[in-house]
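Asks: make a model of this:
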Amino acid sequence: MRTYKRKTNRGSTSKDVIDRACQQVIFDKKSINSTAKQFAIPYKTLQRHVVNMTKKIEKNPELSKSESTLDSVGYKRNRQIFSDEEELALESYLKKAADIYYGLTPYETRKFAYEFAKKK
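Replies: Predicted structure coming up:
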């Protein structure tokens, strides 16, 4: 597996910070621009999350301030098939096979991963 080195810090604002900023805008009636500057979040990003949280609150009006949080923030993994636990299990099996000199070729590894996904 290759190691990726991140080149920018885009999309790295934590979910907690975005939630607090959105709650200030929605519940405390602060402006998006001043809140974005206060939390060092891009204006458009905060605006998008405020709209999403407002829609979520409109769908379920009995949500309190502490219960209203966003589902996800930042970039998502592309086409993730396995959960983190399944990926670790597959990785440990492949490492164990390589340790006992039964290493699989890249083609065989992909084929094995496909069969593993079908079983799951």
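
Asks: could you use CA atoms for every contact and neighbour count after this?
Replies: OK.

Asks: helices along this structure, start to end?
Replies: Secondary structure of the chain, counting by DSSP state H: helices at 15-27, 32-39, 43-59, 84-99, 106-119.

Asks: the shortest one: which residues count as buried?
Replies: When you say that, I think you mean helix 32-39. Residues of helix 32-39 classed as buried: 32, 35-36 (neighbour count, 16 or more other CA atoms under 10 Å).

Asks: between the residues you listed, which is nearest Lys119?
Replies: Proximity of the buried residues of helix 32-39 to Lys119 (CA to CA) peaks at Ala36, which lies at 46.5 Å.

Asks: what distance do you get for the residue lying farthest from the centre of the chain to Gln24?
Replies: What lies farthest from the middle of the chain is Tyr101; by CA atoms, centre = their mean that is 36.5 Å. According to CA to CA, to the nearest Å, Tyr101 stands 58 Å off from Gln24.

Asks: here's the other one to compare against:
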Amino acid sequence: MPNIRKRKTDRGVPLPLLQRASNEVQEGKSVRAVAKSHDICHVTLYRFHKKRLRLESQGSKSPQRVGYWTPKKVFSTEQEILLRDYLMEAADLYYGLSSKEQTGFSHSPAYVSDYHPTFLSSSPPGCRSVASLQLLPIELRPMKPMMKLPMPVQPY
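Replies: From the prediction side, this is the model:
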């Protein structure tokens, strides 16, 4: 589960607005004047324009997205939904799962698929993974088992 970053400002600028402002800078207007007319931070516009020029000189298109994004996301949204449903079903079958068992379940698909190496290197899941489970909604939080199921005895 990725770190959840709560936005503290409302200064995000949409990509089309930055592209229009960058076009005006390319026509010869000053960065500060264009930024003031579009109500954008001049540093944001300058960095975007510089990045756009660098990408265009390399033969690529302008940047497809701006601002912050989550590089630490391990599972896609669909995979998170499938994992949630699986954990809920397993919790119903086995009278609840401990937090350690839940993190183990969520960690195991990473070995099958090709996930980020830092996610795979933290085996078994540590305290940080368990702490991130506490941010889950109440219906998805780990429950304490109501009773212990007897383990089958295996002959030697």
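
Asks: what's the TM-score for these two chains?
Replies: Here the TM-score for the pair of chains, by TM-score structural alignment, normalised by the length of the first structure, is 0.72; 111 aligned residues with a CA RMSD of 2.6 Å.

Asks: give me the contact list for stretch 32-47 of the second structure.
Replies: 13, 17-18, 21-22, 24-25, 31 (CA atoms under 8 Å, 6 or more residues apart in numbering).

Asks: give me the neighbour count for the residue nearest to His49 of the second structure when sequence neighbours are not counted.
Replies: Nearest non-adjacent residue to His49 of the second structure, counting by CA to CA, 6 or more residues apart in numbering: Ser22, 5.5 Å away. Neighbour count for Ser22 of the second structure, taken as other CA atoms under 10 Å: 22.

Asks: with distance to Lys5 of the first structure as new columns, can the helices of the first structure be given to me in TSV?
Replies: Converted to TSV, the helices of the first structure look like this (distance: least, CA to CA, whole Å):
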stretch	distance to Lys5 of the first structure
helix 15-27	22
helix 32-39	26
helix 43-59	24
helix 84-99	20
helix 106-119	23
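
Asks: quickly compare the ones you listed and say which is most buried.
Replies: Most buried of the helices of the first structure, by mean neighbour count (mean count of other CA atoms under 10 Å): helix 15-27, with a mean of 18.

Asks: which residue is nearest the middle of the first structure?
Replies: Lys76 (4.6 Å).

Asks: what does it correspond to in the second structure?
Replies: Taking TM-score structural alignment, the alignment pairs Lys76 of the first structure with Trp69 from the second structure.

Asks: quick one: that match from Leu133 of the second structure, how far?
Replies: When distance is defined by CA to CA, Trp69 of the second structure is 21 Å away from Leu133 of the second structure.

Asks: equivalent analysis for Gln102 of the second structure, please.
Replies: Applying CA to CA to Gln102 of the second structure and Leu133 of the second structure gives a distance of 9 Å.

Asks: what do you get for Leu55 of the second structure?
Replies: 40 Å.
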